[in-house]
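Asker: need a 3D model of the sequence below.
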Amino acid sequence: MDEVLATILRRDPEQREFHQAVGELLATIRPVLDRHPEYRRHAVVERLVEPERMIMFRVPWMDDQGAIHVNRGYRVEMNSAIGPYKGGLRFHPSVNLSIIKFLAFEQVFKNSLTTLAMGGAKGGADFDPKGRSDAEIMRFCQAFMAELFRHIGEDTDVPAGDIGVGAREIGYLFGMYKKLQNKFTGVLTGKGLAWGGSLIRPEATGYGVVYFTAAMLAHRGETLAGKRCLVSGSGNVAQFVAEKIVQMGGTVLSLSDSSGHIYDEEGIDASKLEFIKTLKNIHRGRIGEYSERYPHALYVAANPTLGWNPLWRYPADCALPAATQNELNLADAQHLAAAGVRLVCEGANMPSTPEAIAFFRDQGILFGPAKAANAGGVAVSGLEMAQDAMRISWSREEVEGRLRAIMHTIHRTCLEAAAAYGLEGDYLAGANIAGFVKVADAMLDQGLV
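Answerer: Below you'll find the predicted structure:
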């Protein structure tokens, strides 16, 4: 495994996020490789860390003033051993090949854990939708799909949304795909309810994180009711994490965006959360406006020079980072422990640095890794694919019931996989082992392809 990581570092020295994702997996699957020498003999790991296909393309588009811009688009189709490629599209100026590869790599094992037949992929562009008009976003999405359509399909690769890609963007992307291919298929998930979407899809990732958190607590004989929770982010995932915590009797103390964070000691209840949804989803406002509406709440502007995030210093029981990768470092982890936090469950993709994760595990803090805890979004995307294939639509109750059952199954799978290797209660090791074994066995069954 050291040789595998050394090869990756030599081949792609600048891809730090991808190195981190691979390193985390390799550190926990060594016992599996020792027990199953066939994985080493057939170079399963070496094949897993190399994408089956990487697509990069230019995206030229015109703004409302007639100026032409050129962005870079990506789609990394990582592994299709257990099903067609599945994973989101991210539109954000930070997007680069390393980030897309790390997300695609994580997606392989996340999808494996859902019990659904989906491989792993990810894509996106270094386009910033903030401040752009609907017409500009439509033109960008159409230009992006004018290249991507060649590489996707309902039985090949099914993209979804991610940061910067919501219902509006999915609609524009789908419309262009339909025009180019002259067919109406379930090639994208996250679609509108009137044209093939699924109920609960917007809520799925956030709800799933909370169902996983509740399952972790239940395993210790506790419930979420009465727990005080720190949540970062204020986008789709964070909003529905907060909503489900409130529904299950917990208290949400914080939310954030790139400008800073709010801390409401009284709790962000359902009515306050509706204000935040309107602020962020309709007015595209900043989180600081919350304290203008609710003056008792504290607003703290972001200060990157600190090297740590003050959001993680407030007394709480649980922390759910739901903003972006590597937002929670070792100093933050130490602050959480000092503040009394005994459970951390990841809502974003890889939001905790390796040093933070090591600290949580050393301190006996319950840690739910993203590839298990935030699998709810892709699980319901898989359910949307099933509904599209059958040309039917399930009720809200049925979809949420299936989501809850999937998250409970993932929780049980993580515990059982960890216990099988003498690592009782280690959710990180359990998630990595269970996800890896399913994909590795499929690769062996299908030969050297």
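Asker: from here on, contacts and neighbour counts on C-alpha atoms
Answerer: Fine.
Asker: which parts of the stretch 201-350 of the chain are helices?
Answerer: Secondary structure of the stretch 201-350 of the chain (DSSP state H, counting those that start in this stretch): helices at 204-219, 236-247, 270-277, 289-293, 330-338.
Asker: ok, which of those comes nearest residue 429?
Answerer: helix 204-219 (14.8 Å; C-alpha to C-alpha).
Asker: the closest residue to residue 71 other than its chain neighbours in helix, strand or coil?
Answerer: Nearest non-adjacent residue to residue 71, counting by C-alpha to C-alpha, 6 or more residues apart in numbering: residue 59, 5.0 Å away. Under the three-state scheme (DSSP: H, G, I helix; E, B strand; the rest coil), residue 59 adopts strand.
Asker: separation between residue 59 and residue 173?
Answerer: Residue 59 is 13 Å from residue 173, where distance means C-alpha to C-alpha, to the nearest Å.
Asker: another one to check against the first:
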Amino acid sequence: MTKAQEYVATVKEAIQRRDPEQTEFQEAVFAVLDSLIPVLDKHPEYIKANLLERMVEPERVIEFRVPWQDDAGNYQVNRGYRVQFNSAIGPYKGGLRFHPSVNLSTVKFLGFEQIFKNSLTGLPIGGGKGGSDFDPKGKSDSEVMRFCQSFMTELARHIGPDLDVPAGDIGVGGREVGYLFGAYKRLRGFENGVLTGKGLTFGGSAARVEATGYGLLYYTQSMLDAHNDSLKGKKIKISGSGNVALYALQKANELGAKVITVSDSDGFIYDPDGIDYSAVKEIKEIERGRIKEYAQKVSTAHYMEGSVWNYDIDYDVALPCATQNEIDQKQAELMVKDHVKYICEGANMPSMPEAIKTYNENNIYYGPAKAANAGGVAVSALEMSQNSERLSWSFDQVNNKLETIMHYIFSKSETAAKEYGVEGNYQAGANIAGFEKVATAMMAQGLV
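Answerer: This is a model prediction of the structure:
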């Protein structure tokens, strides 16, 4: 065992000893640490400075209660979180997630991933994440507003345009960001850059809604280009039907691919003629319906319950855009059987470790979430720039910058993988490229 391997094992043991119950966090961290061993072999000064243990421990963890009143006049209490993980290259940046599954382990794993994702964009933003176990689903606008106001009453103490800039995530869309921004403004005054994902009338950026889905396709396009391949004519499975999936669908169609599935938590639709973006948008954004309604509108479509990844049909590209840990080993093995060549992640960590191992063992090219879905945070950072300059860029300006950033992310990951002897392993390449920038900054800044 090399000195670097011994050091990584020591850091893993420390994490398990301190937080044995935080399994999501451990899964995210361990996947990164193993891929960094070649870097540590080359840079023993990182071991001497105990850089990894410093990096896996958040700079600050904030946990607070969020009391609010429902429409029936009953008092409710949820938990709120903000993990300010690493500010070596810029202010903390990362979304807020409102979902019953949110706990400290989830927020820490997302925040840790955000460090590397933000670093990969090439923009000056550090890593953070937050949220609550509040579920906005089924709540009235008034209930969501009261919750957001209560949540921000505490969060406002800990954020600011040059300190920590939250954005949206699962359960936090334009409505929630608007309420959060309004509450912050009443408490602290008008600071336009304190939240991103805002409405266009009060400092938001064009293309922010589309950014993660569009960025996913730009990254996927770069991956195929690297293998002298093209998206044109490819059959694609997409999971999910939220913002990421919806705009990935739109961009895939524009680039000449055929998307044959989208899904929600109940089931999925399969359309051999290709999914109609306009029909999905109408169901999900206007009617706020379920995806099974698509089969009632489009005669060539079939609706089935369960996971789209259990559906056995030949296709070329997998784009999981629903949620974490949605693909297990058996489902990955089915991808192999179905002749999938590429998988790029639109959701945060949708593939379980055993699934990723299956991709690698069967020569499926794998684009990890920290690289492939970085389009959202990239445009959030561009929104911060526009706010700082008191400017508003056009949709085309932002979209062109987004495309450039996503091609840059793939290129950096590809180059890092080659440099450290793992060519074609884009997960390791993304981890290494993201880590090196943060590590250099931390070493330069001393014991912080």
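Asker: if we can go back for a sec, please pull up the equivalent of the residue nearest to residue 71 of structure 1 in structure 2.
Answerer: Superposed on structure 2 with TM-score structural alignment, residue 59 of structure 1 falls opposite residue 66.
Asker: that match against residue 75, yeah?
Answerer: No. At 10.4 Å, residue 66 of structure 2 does not count as touching residue 75 under the criterion of C-alpha atoms under 8 Å.
Asker: which one's more surrounded, those two?
Answerer: residue 66 (22 against 10; other C-alpha atoms under 10 Å).
Asker: list the contacts for that one?
Answerer: Residues near residue 66 of structure 2 by C-alpha atoms under 8 Å, 6 or more residues apart in numbering: 77-80, 147, 150-151.
Asker: same thing with residue 424 of structure 1?
Answerer: Residue 424 of structure 1 touches 415, 418, counting by C-alpha under 8 Å, 6+ apart.
Asker: is it in a helix, a strand, or coil?
Answerer: From three-state DSSP, the assignment for residue 424 of structure 1 is coil.
Asker: can you check residue 41 of structure 2 too?
Answerer: Assignment for residue 41 of structure 2 (three-state DSSP): helix.
Asker: ok, back up a step: of the helices of the stretch 201-350 of structure 1, give the one that comes closest to residue 440 of structure 1.
Answerer: Between residue 440 of structure 1 and those, the shortest separation by C-alpha to C-alpha is 25.0 Å, and it involves helix 204-219.
Asker: in structure 2, which residues correspond to that closest one?
Answerer: So helix 204-219 of structure 1 sits over residues 211-226 in structure 2, by TM-score structural alignment.
Asker: now do the buried residues in that stretch.
Answerer: 211-223 (16 or more other C-alpha atoms under 10 Å).
Asker: repeat for stretch 191-200 of structure 2
Answerer: 192-199.
Asker: so what sits against both of residue 59 and residue 173 of structure 1?
Answerer: Going by C-alpha under 8 Å, 6+ apart, residues that sit against residue 59 of structure 1 and also against residue 173 are residue 144.
Asker: so what corresponds to residue 238 of structure 2 in structure 1?
Answerer: The alignment partner of residue 238 of structure 2 in structure 1, by TM-score structural alignment, is residue 231.
Asker: isn't that match up against residue 317?
Answerer: No. Using C-alpha under 8 Å, residue 231 of structure 1 is not in contact with residue 317; the gap is 11.4 Å.
Asker: ok, and the closest non-adjacent residue to the match of residue 238 of structure 2?
Answerer: With C-alpha to C-alpha, 6+ apart, the residue lying closest to residue 231 of structure 1 is residue 320, at 4.9 Å.
Asker: okay, now that neighbour: neighbour count?
Answerer: With other C-alpha under 10 Å as criterion, residue 320 of structure 1 counts 24.
Asker: now do residue 17 of structure 1
Answerer: 19.
Asker: and residue 354 of structure 1, how many neighbours?
Answerer: 18.
Asker: do the same with residue 402 of structure 1
Answerer: Neighbours around residue 402 of structure 1, by other C-alpha under 10 Å: 16.
Asker: separation between the closest residue to residue 210 of structure 1 other than its chain neighbours and residue 231 of structure 1?
Answerer: Leaving aside its chain neighbours, residue 210 of structure 1 sits nearest to residue 241 (6.1 Å; criterion: C-alpha to C-alpha, 6+ apart). Residue 241 of structure 1 sits 8 Å away from residue 231 of structure 1, going by C-alpha to C-alpha.
Asker: hey, where'd the helices end up in the stretch 51-200 of structure 2?
Answerer: Under DSSP H, counting those that start in this stretch, the stretch 51-200 of structure 2 gives helices at 51-56, 104-120, 141-155, 174-188.
Asker: would you turn those into TSV with distance to residue 234 of structure 2 and mean neighbour count?
Answerer: What follows is those, written out as TSV (distance: least, C-alpha to C-alpha, whole Å; neighbours: other C-alpha atoms under 10 Å):
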stretch	distance to residue 234 of structure 2	mean neighbour count
helix 51-56	39	18
helix 104-120	27	26
helix 141-155	41	20
helix 174-188	33	19
